[in-house]
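Q: structural data only, the sequence is not supplied:
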C-alpha cells in the first residue's frame, strides 16, 4: 500500500516542469473511464480514491505528506479564484500543525 500511495503522488505531482520516476510494485491501481485514479480500488469513486480494507494501524497506513527540507509539509484545498485553505506542519514555526487560509503562513 505504501508504494502505491507513493506512485499516486508521483502521478499527481508530475508535469512538464518536473521529472518524476515512477515505481509500481504491484497491487491494484485503477483508472476509471472518467480518469479517476484509485489505489486499492479498481473502480475509483472520486479523482483520488485510496481504499484500504485491513486491520493495520501503523505508520504505513493512509496518506503521507513528507518534507525533508526546510519547507512546509501541507495539503491545500482550493476553490479557483475564490479561496484557499491549507493544513500542515509549519516548519518555520516550531513545527506547529496549522489550519489556515492562503499560501504563506509567515
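A: Yep, it's here. Note that the structure is predicted; figures quoted are calculated from it, not measured.

Q: CA only for contacts and neighbour counts going forward, please
A: Fine.

Q: identify each buried residue in the host helix or strand of residue 12, please.
A: When elements are assigned from DSSP states H and E, residue 12 belongs to helix 2-13. Of the residues in helix 2-13, those with enough neighbours to count as buried (16 or more other C-alpha atoms under 10 Å) are 4-10.

Q: count of neighbours near residue 56?
A: Residue 56 sits with 10 neighbouring residues when counted by other C-alpha atoms under 10 Å.

Q: quick check: the gap between it and residue 17.
A: In this structure, residue 56 lies at 36 Å from residue 17, with C-alpha to C-alpha, to the nearest Å as the measure.

Q: ok, now residue 94?
A: Applying C-alpha to C-alpha, one obtains 31 Å for the distance of residue 94 from residue 17.

Q: in addition, the following structure is provided for comparison:
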C-alpha cells in the first residue's frame, strides 16, 4: 500500500497513510485556504498516550479531543457566554449552555446568573430527587467552610422570601427565617 494516500474533494483535502501490518490511519483535513495551514481534524494511532480524535487551531493548540481512555476535552479559543451549547431542533433556548466567560452552566437557561442555574418556563417540576423503592432520596446542601451555613432559600418574585438551614453560629441549630440574612431571627 502507498504510504501517502491523498483524497481530494471539492472544498477540502484529506491526506493519510496506512501500513499493511496493522490497520493504522492518520488523517488530516486542511482548511481550504490558499496556505492550507489550519489543521481542523487529526486522528492518531491507538497508543494510550495519544488522542483518538483532535481538533486543533492554526497554532496546533488542541481545542477538542477524545483520548484513548475516553477522556473528552473541549476548550474555547476565547471565552464566551455561549461557549458550549446543546440546542433542540428549532435552535431556540439552549437545553444546555456553558458560559465560559463567567464560568457558569445553564440547563434550560441561555444566560445563567449563578454557577448552576436550572430553568423551566412550563411551570412544571424542575428538579426531582428520587430513588429506588428501597432507598432514600437525598438532596444535600453542603457548606465547605467550618463557619458557613448550609441553607435552602425559597423565593417568590415580588413576594416573601423564606430560608431554612443550619445556623452554625448558634450551636448548629436548624432554623426557619423570613429572609436568608435573618436566619433564625424571625
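A: Cool, got the structure. Here the structure is a predicted model, which means the values were calculated and not measured.

Q: out of the buried residues of helix 2-13 of structure 1, which one sits closest to residue 98 of structure 1?
A: Distance to residue 98 of structure 1, by C-alpha to C-alpha, is smallest for residue 9 among the buried residues of helix 2-13 of structure 1, at 21.8 Å.

Q: is it correct that residue 38 of structure 1 is in contact with residue 29?
A: Yes - distance between residue 38 of structure 1 and residue 29: 5.6 Å, which falls inside the contact criterion (C-alpha atoms under 8 Å).

Q: more neighbours: which of these two?
A: Remark: of residue 38 of structure 1 and residue 29, residue 38 carries more neighbours, 24 against 19, as counted by other C-alpha under 10 Å.

Q: got the contact list for that one?
A: The contact partners of residue 38 of structure 1, taken as C-alpha atoms under 8 Å, 6 or more residues apart in numbering, are 28-31, 44, 47-51.

Q: repeat that with 6 Å
A: Under the criterion of C-alpha atoms under 6 Å, 6 or more residues apart in numbering, the contact partners of residue 38 of structure 1 comprise 29-30, 44, 48-50.

Q: in PyMOL, how would I select just the buried ones from those residues?
A: Taking 16+ other C-alpha under 10 Å as the burial criterion, the selection of buried members of the contacts of residue 38 of structure 1 in PyMOL is written as:
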select buried, resi 29+30+44+48+49+50
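
Q: let me have the contacts of residue 38 of structure 1 in TSV, adding secondary structure and distance to residue 82 of structure 1 as columns.
A: Converted to TSV, these look like this (DSSP: H, G, I helix; E, B strand; the rest coil; distance: C-alpha to C-alpha, whole Å):
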residue	secondary structure	distance to residue 82 of structure 1
29	strand	33
30	strand	32
44	coil	28
48	strand	22
49	strand	25
50	strand	27
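
Q: which member of the contacts of residue 38 of structure 1 is positioned nearest residue 74 of structure 1?
A: Closest to residue 74 of structure 1 out of these is residue 48 (17.0 Å), distances taken as C-alpha to C-alpha.
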